[in-house]
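Participant: Quick one: sequence plus predicted model below, questions after.
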Amino acid sequence: MKKFFLAMAGILLFGSSAFAAAYGDAGCGLGSMLFKDQPGAVQIFAATTNGTAFNQAFGITSGTSNCDAKSIILAEQERFATHNFSGLAKEMAAGQGEQLATFADLLGCPSVKQTRFNSIAQQNYKAIFASETTTPVEMLTAVKTVVSSDSELATACSQVQ
């Protein structure tokens, strides 16, 4: 029984970190407002604040305390772009791939527009990866710009703004 409560406490304290945005790994909530996006161990204090004050669940539900859907979606897009950067570069160059399909999905592009998305990404590869030092966030911004400028994808992909 103790293990169950410890597991539940861990989930409540740290489980929402998967939805973290520019406010740090602890996620949104009072902790994010106090500790901002400071890296490292300070995020433990932010997560503890979020968990002990029970404000994170309220913030997610109400859209307060830095917890809004747009921030969560942007954080997921940035996280995916960062963790899959080299794979996305290869698949965009090839114009197809599993990571590219997932990326399109995160940008709100319906599966019926996948071929168009792949094609546009491949055609604009040099603009998306403008230099060898292009960062994942710069790549994400460039993809959103390319998608937004395509008449077919601009209306179809709902998470590019």
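Facilitator: Looks like it came in fine.
Participant: hey, let's count contacts and neighbours off CA atoms from now on
Facilitator: Will do.
Participant: Now do the end-to-end distance for stretch 113-133.
Facilitator: End-to-end span of stretch 113-133 (Cα to Cα, to the nearest Å): 30 Å.
Participant: Could you give me the buried positions within it?
Facilitator: Neighbour counts over stretch 113-133 (16 or more other Cα atoms under 10 Å) mark 113-114, 116-125, 128-129 as buried.
Participant: what's the answer for stretch 84-95, then?
Facilitator: Neighbour counts over stretch 84-95 (16+ other Cα under 10 Å) mark F85, L88, A89, K90, E91, M92, A93, A94, G95 as buried.
Participant: Format those as JSON lines; extra columns: distance to E78.
Facilitator: Converted to JSON lines, those look like this (distance: Cα to Cα, whole Å):
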{"residue": "F85", "distance to E78": "10"}
{"residue": "L88", "distance to E78": "13"}
{"residue": "A89", "distance to E78": "15"}
{"residue": "K90", "distance to E78": "18"}
{"residue": "E91", "distance to E78": "17"}
{"residue": "M92", "distance to E78": "17"}
{"residue": "A93", "distance to E78": "20"}
{"residue": "A94", "distance to E78": "22"}
{"residue": "G95", "distance to E78": "21"}
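Participant: putting a second one here so we can go through both:
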Amino acid sequence: MPPHVLAATTNGTFGNQTFGMTTGTLGCQTNQSVQSMAMYMDSNIDKVARDMSRGSGENLDTLAVLLGVDEADRDTFRKVLQDNFATIFPNSDTTSGEAVDAIVALLEQNESLSKYVAA
């Protein structure tokens, strides 16, 4: 138990989870677009959260562009993220790495959006 608490504290404090996911050292097989989204989320998490809660906005559109979401799928993309806002951001302490992980998991479950996060 103590090593897990230490790891969670370290990841949350120093951003190691996001760094590891972005660089591939965490063992994640992510594609370039997911890595770009992770880097964008690091600097814009509050703005993305605001736009996601509304289901529209320039920062949410930027995520779609970074992931390569086609125009035809963008309404679905926005709706999935807005409808699952509480899953992506369960509390005010959610890190960008945790939010990215949740977004990727949600998109993987969606038939029309899973192609954008395939490794």
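Facilitator: Noted; the coordinates are in hand. Keep in mind the model is a prediction, meaning the values are calculated, not measured.
Participant: what about the helices in structure 1?
Facilitator: Taking DSSP state H as the criterion, structure 1 carries its helices at 2-14, 30-35, 42-53, 55-62, 69-83, 85-94, 98-106, 114-123, 125-128, 136-149, 151-156.
Participant: okay, the shortest one sits on what stretch of structure 2?
Facilitator: The aligned range for helix 125-128 of structure 1 in structure 2 is 85-88, by TM-score structural alignment.
Participant: ok, residues contacting that stretch?
Facilitator: A49, M52, S53, L81, E98, A99, V100, A102, I103 (Cα atoms under 8 Å, 6 or more residues apart in numbering).
Participant: compared with structure 1, how much does it deviate?
Facilitator: With mean Cα distance after the TM-score superposition for structure 1, stretch 85-88 of structure 2 departs from structure 1 by a mean of 0.3 Å once superposed.
Participant: Please state the offset of that stretch from the chain centre?
Facilitator: 11 Å (Cα atoms, centre = their mean, to the nearest Å).
Participant: Return the member of the buried residues of stretch 84-95 of structure 1 nearest to Q77 of structure 1.
Facilitator: Set against Q77 of structure 1, the nearest of those by Cα to Cα is F85 (11.3 Å).
Participant: so that closest one makes contact with V137?
Facilitator: No: look at F85 of structure 1 against V137 with Cα atoms under 8 Å: they stay out of range, at 9.6 Å.
Participant: coming back round to it: with distance to T62 of structure 2 as extra columns, can I get the contacts of stretch 85-88 of structure 2 in TSV?
Facilitator: TSV is the format used below for these (distance: Cα to Cα, whole Å):
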residue	distance to T62 of structure 2
A49	13
M52	11
S53	15
L81	13
E98	19
A99	15
V100	14
A102	17
I103	14
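Participant: Quick check: the farthest pair among those residues?
Facilitator: Among these, S53 and E98 lie farthest apart (Cα to Cα), at 16.6 Å.
Participant: Next one: the most centrally placed residue in structure 2 from A72 of structure 2, what distance?
Facilitator: Nearest to the geometric centre of structure 2 sits V100, at 1.9 Å (Cα atoms, centre = their mean). V100 of structure 2 is 22 Å from A72 of structure 2, where distance means Cα to Cα.
Participant: ok, now N16 of structure 2?
Facilitator: According to Cα to Cα, N16 of structure 2 stands 35 Å off from A72 of structure 2.
Participant: more crowded one of those two?
Facilitator: A count of neighbours by other Cα atoms under 10 Å puts N16 above the other of N16 of structure 2 and A72, at 17 against 8.
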